[in-house]
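Novice: after the sequence you'll find the predicted model.
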Amino acid sequence: MSRFPSYLQSIPRWLSVYLPLGILIYPLLLTVPGLNWEEGLYREYGLVENLTALFLAIALVLFLRTAIGPESLLHRAWLVFLALGSLLFLGEEISWGQHYFHWVTPEELKTLNRQGETNLHNMRGGLEFFFTKIAREGLSFGTIVGGILVPLYLRKRRSEFAPGTLLFWLWPPLGGWLAALLSATVRLPNTIAHEFGMADGRLPKFIGEDIGEMKECFLALFILIYAIAQFRMSRRASAG
């Protein structure tokens, strides 16, 4: 097992800082005349949506690859759970392939789905509320607590855990702090604009009415960073 716990695993700066900042700046670039290549493009085919899918696909592979290594059955079960969660997030994000393969939604499902797609998170009623409110906001809250507050507390206390124990491998790396923070706060400009009646058509794409796509992108990036930390621990364990 790696000498360093999961929350102290190093993450490249380009991934932990520069990439989330680039994603944050991207909507502003689309407001520059001549640079908005997404104008007239269905939002599901835009950069933010496809980055979200890419992050989740890579995370899924890493979680599955890492699940082979740990001796702890609990650790393996956790990694499989994370892989299944990534698969669900990815599948819903791309409507289980409909965005790329363009199949026609069955009429029975189309009448129940707010956007006429083959996914669960746009189903009218309880499912939509669960995915868009409980699951997404719960995940965002978890990234702040588990990805920033707890790791900072443990690092400040210089806590030490035996390799292979629960607290050694459980917590996400501190390298995901910016993605976690942005996932929790990126909605603020839109919320403030709504309070002053300034939101309609005045905010850039993804900062305005498509803000949910930005939030999901940062959440997916955080999941990828967590997957990389778990994979690195596994690689160092096998090398050591």
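Specialist: On my side now, so go ahead.
Novice: use CA for all of it now, contacts and neighbours both
Specialist: OK.
Novice: what's the helix or strand hosting Trp177 packed up against?
Specialist: Assigned by DSSP states H and E, Trp177 falls within helix 177-185. Using 3 or more C-alpha pairs under 8 Å, 6 or more residues apart in numbering; DSSP states H and E, the elements in contact with helix 177-185 are helix 136-144, helix 211-239.
Novice: take a look at this one as well, against the first:
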Amino acid sequence: MITKNQLMTDDLPVWLWLWTPIVLVLALLLTGLFLPGDIYDKWIGNERSGILETSHAVIPAVSFFIALRILAHKNLKNFSWLWFWILIAALGSFYMSGEEAGWGQHWFEWGTSSEWAAINDQGETNFHNTSSWLDQKPRTILEIGVK
């Protein structure tokens, strides 16, 4: 069990930061190799409800809320460079989560209007498939920020 003190310091348990990602990658690899294709497609890789695709929206959503909590922390000086950097990370996480879920289209299964489908190259209700400025540019900024 993770204690509150561990979350407030850099002293996280090894199983959390090392072994959990390794086990998840191996589980994903093994399910892809050994599950029949139709079962894998239904439960893991399905764009609408698969575990893998859903995690692409849930993980950035969690990071959005963590960033908001950090921004509200009493020890973080408001409007400092760090504060703005975390704000950018929060906004980017919100954008990424919404885009990956098609702003709800994948879960609530609403259709795409013909006008929107005409400018969206995948016929979804998201922005990143409409132009490189909303797809490749934010991705490049994120990659620069991570490095």
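Specialist: Alright, I've got the coordinates. Just so you know, these numbers come straight off a predicted model, no measurement behind them.
Novice: out of the helices and strands packed on helix 177-185 of the first structure, deepest packed?
Specialist: helix 211-239 (a mean of 22; mean count of other C-alpha atoms under 10 Å).
Novice: quick check: angle from that one to helix 177-185?
Specialist: Put simply, helix 211-239 of the first structure runs at 150 degrees to helix 177-185, going by axes from the mean of the first three to the mean of the last three C-alpha atoms, to 10 degrees.
Novice: what's helix 211-239 of the first structure packed up against?
Specialist: Going by 3+ C-alpha pairs under 8 Å, 6+ apart, helix 211-239 of the first structure lies up against helix 19-29, helix 47-66, helix 136-144, helix 177-185.
Novice: deepest in the core, which of those helices is it.
Specialist: helix 177-185 (a mean of 23).
Novice: pull up the aligned stretch in the second structure for it.
Specialist: Aligned by TM-score structural alignment, helix 177-185 of the first structure falls on no residue of the second structure.
Novice: centre of the chain versus that helix, how much separation?
Specialist: 10 Å (C-alpha atoms, centre = their mean, to the nearest Å).
Novice: quick one: it to helix 19-29, angle?
Specialist: 50 degrees.
Novice: closest one to Glu38 of the first structure among the helices and strands packed on helix 177-185 of the first structure?
Specialist: helix 211-239 (14.3 Å; C-alpha to C-alpha).
Novice: and that closest one, how far from the chain's centre?
Specialist: Distance, centroid of helix 211-239 of the first structure to centroid of chain: 8 Å (C-alpha atoms, centre = their mean).
Novice: from Asp41 of the second structure, how far out is His106 of the second structure?
Specialist: 15 Å (C-alpha to C-alpha, to the nearest Å).
Novice: in terms of neighbours, single out the busier of those two.
Specialist: Each of His106 of the second structure and Asp41 has its neighbours counted (other C-alpha atoms under 10 Å); His106 has more, 18 against 15.
Novice: aligned against the first structure, show me the partner of the more buried one.
Specialist: His106 of the second structure maps onto His99 in the first structure, with residues paired by TM-score structural alignment.
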